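Undergrad: this one's structure only:
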């Protein structure tokens, strides 16, 4: 039994095609594709006779951080558009993720009130680090996140000049060196 490099395999991860592999423990098949049904590590068992090798997922004792509904996460904003910000989830609670999970903060999930007045460019910028809550497991690509609580929002940002900014209110951050002020949805400091 040979096991590949220990990479966190999450439920729903595509493992291979039924033409190439047999489905083993910890997997399921749908439409000719083999998926993981549990959290663990991917392994491949050699073929018996003339059959295909068996792909399987085995549980491991390693601690993997996986976002769940209600989890508080730290994420880096990767890109924004007028309707949503794409983020890479780096930590779940105080546990770092072994690999970044993709997330989305939709414009209607930024603030709890006056949602129709929210503009993405005034809330986040690429490179910002945000604290958010997982509100939905989303689709196959991304978790849906919200920053509607006061303690959620931008926790780290750099100005256009490259300096670390400090929050001056819940919706503004200032570069202490240049004095420039930029709009952000700031997280309330504890």
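TA: Received it, and whenever you're ready, just let me know what you need. Everything numeric here is computed off the predicted structure, so don't read it as measured data.
Undergrad: from now on I want contacts and neighbour counts done on CA atoms only, so please keep to that.
TA: Fine.
Undergrad: what helices or strands is whichever helix or strand residue 182 is part of leaning on?
TA: Assigned by DSSP states H and E, residue 182 belongs to strand 181-183. Where contact means 3 or more C-alpha pairs under 8 Å, 6 or more residues apart in numbering; DSSP states H and E, strand 181-183 is packed against strand 172-174.
Undergrad: so what touches the strand it packs on?
TA: Here strand 172-174 makes contact (C-alpha atoms under 8 Å, 6 or more residues apart in numbering) with 159, 165, 166, 167, 168, 180, 181, 182, 183, 184, 185, 186.
Undergrad: number of residues surrounding the nearest residue to residue 146 once chain neighbours are set aside?
TA: Take residue 146 and drop its neighbours on the chain: the residue closest to it by C-alpha to C-alpha, 6 or more residues apart in numbering is residue 109, 4.8 Å away. Residue 109 has 19 neighbouring residues, counting by other C-alpha atoms under 10 Å.
Undergrad: and if you look at residue 35?
TA: Neighbours of residue 35 (other C-alpha under 10 Å): 24.
Undergrad: list the contacts of it.
TA: 11, 12, 13, 14, 15, 16, 27, 28, 29.
Undergrad: between those, which sits nearest residue 3?
TA: For those, the closest approach to residue 3 (C-alpha to C-alpha) belongs to residue 15, at 13.3 Å.
Undergrad: residues contacting the closest one?
TA: By C-alpha under 8 Å, 6+ apart, residue 15 lies in contact with 33, 34, 35, 36, 42, 55.
Undergrad: how much space between the fourth one and residue 61?
TA: In this structure, residue 36 and residue 61 are 17 Å apart, going by C-alpha to C-alpha, to the nearest Å.
Undergrad: thinking again about what came up before, mark which of the contacts of residue 15 are part of strands, please.
TA: Using DSSP state E, the members of the contacts of residue 15 that fall in strands are 33, 34, 35, 36, 42, 55.
Undergrad: put this next to the previous one:
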């Protein structure tokens, strides 16, 4: 019987297993880094380490999986007081085949004056944001950061329905109405 596992699911302990493909270790616990089948592989007889290897073989249709350190493009779906919920659209330059959820927490929006971050002045639903994957987060969403200059809103629509242009690292302007809106803008170039 094959056991299907998802990212963040516990596969075993390092006292019993070695982490193989599709798995990673955190605090002596082995976790799945992708969705797929959990497989136990016997060690080679000549291997000094006789622990079995636990690995996850992904479905071939899978495509890219966000990893810690990956740069991702996301669409903001909901903005709350302490975080913004997003859907991950691309990992690097490539679109993802399945939907991954992400969260940008208030403390991960920028590097300075973290306590002064206003989520509603940083992001709005529908914004396209360049972010970096911090970690797998909880089982429901990846934790993302926009705390570097080149990370933040890359595309936003104004109330008039126009694509806004960045005019500073905290503001975007509607070319039609001239209205400015607050955002955590990604530095271009």
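TA: Received it, and whenever you're ready, just let me know what you need. From a predicted model like this one, the values you see are computed outputs, not experimental measurements.
Undergrad: now what about the TM-score between them?
TA: Remark: TM-score between the superposed chains equals 0.71 [TM-score structural alignment, normalised by the length of structure 2]; 151 aligned residues with a C-alpha RMSD of 2.8 Å.
Undergrad: picking that back up, just the buried ones out of the contacts of strand 172-174 of structure 1, please.
TA: Listed as buried from those are 159, 165, 166, 167, 181, 182, 183, 184, 185, 186; burial here means 16 or more other C-alpha atoms under 10 Å.
Undergrad: check which helix or strand the fourth one maps to.
TA: Right, residue 167 of structure 1. strand 166-169.
Undergrad: of all the contacts of residue 35 of structure 1, which two lie farthest apart?
TA: Greatest spacing in the contacts of residue 35 of structure 1, by C-alpha to C-alpha: 11 and 16 (13.8 Å).
Undergrad: show me what counts as buried in stretch 102-114 of structure 1.
TA: Within stretch 102-114 of structure 1, the residues scored as buried using 16+ other C-alpha under 10 Å are 102, 103, 104, 105, 106, 107, 108, 109, 110, 111.
Undergrad: same check on stretch 56-67 of structure 1?
TA: 56, 57, 58, 64, 65, 66, 67.
Undergrad: mind checking which of the residues you listed are in helices?
TA: Members of the buried residues of stretch 56-67 of structure 1 lying in helices (criterion: DSSP state H): none.
Undergrad: of these, which is the nearest to residue 129 of structure 1?
TA: Among those, and counting by C-alpha to C-alpha, the member closest to residue 129 of structure 1 is residue 67, at 16.7 Å.
Undergrad: aligned to that closest one, what sits in structure 2?
TA: Aligned counterpart of residue 67 of structure 1 in structure 2: residue 66 (TM-score structural alignment).
Undergrad: and the nearest residue to that match once chain neighbours are set aside, what does it touch?
TA: Excluding its sequence neighbours, the residue lying closest to residue 66 of structure 2 (C-alpha to C-alpha, 6+ apart) is residue 91, at 6.1 Å. The neighbours of residue 91 of structure 2, taking C-alpha under 8 Å, 6+ apart as the test, are 64, 65, 66, 70, 71, 72, 73.
Undergrad: onto which residues of structure 1 does stretch 89-96 of structure 2 map?
TA: With TM-score structural alignment as the criterion, stretch 89-96 of structure 2 aligns to 90-97.
Undergrad: which strand or helix spans residue 62 of structure 1?
TA: Following DSSP H and E, there is no helix or strand that holds residue 62 of structure 1.
Undergrad: any idea how far residue 186 of structure 1 is from it?
TA: Computed as C-alpha to C-alpha, the residue 62 of structure 1 to residue 186 of structure 1 distance reads 34 Å.
Undergrad: same thing with residue 155 of structure 1?
TA: For residue 155 of structure 1, the distance to residue 186 of structure 1 - C-alpha to C-alpha - is 7 Å.
Undergrad: again with residue 55 of structure 1
TA: To residue 186 of structure 1, residue 55 of structure 1 is 46 Å away according to C-alpha to C-alpha.
Undergrad: same check on residue 131 of structure 1?
TA: Distance of residue 131 of structure 1 to residue 186 of structure 1, given as C-alpha to C-alpha: 9 Å.
Undergrad: who touches both of those two?
TA: Contacts common to residue 131 of structure 1 and residue 186, judged by C-alpha under 8 Å, 6+ apart, are 152, 153, 154, 155.
Undergrad: residue 163 of structure 1 -> structure 2?
TA: Superposed on structure 2 with TM-score structural alignment, residue 163 of structure 1 falls opposite residue 162.
Undergrad: and its match, what does it touch?
TA: 174, 175, 176.
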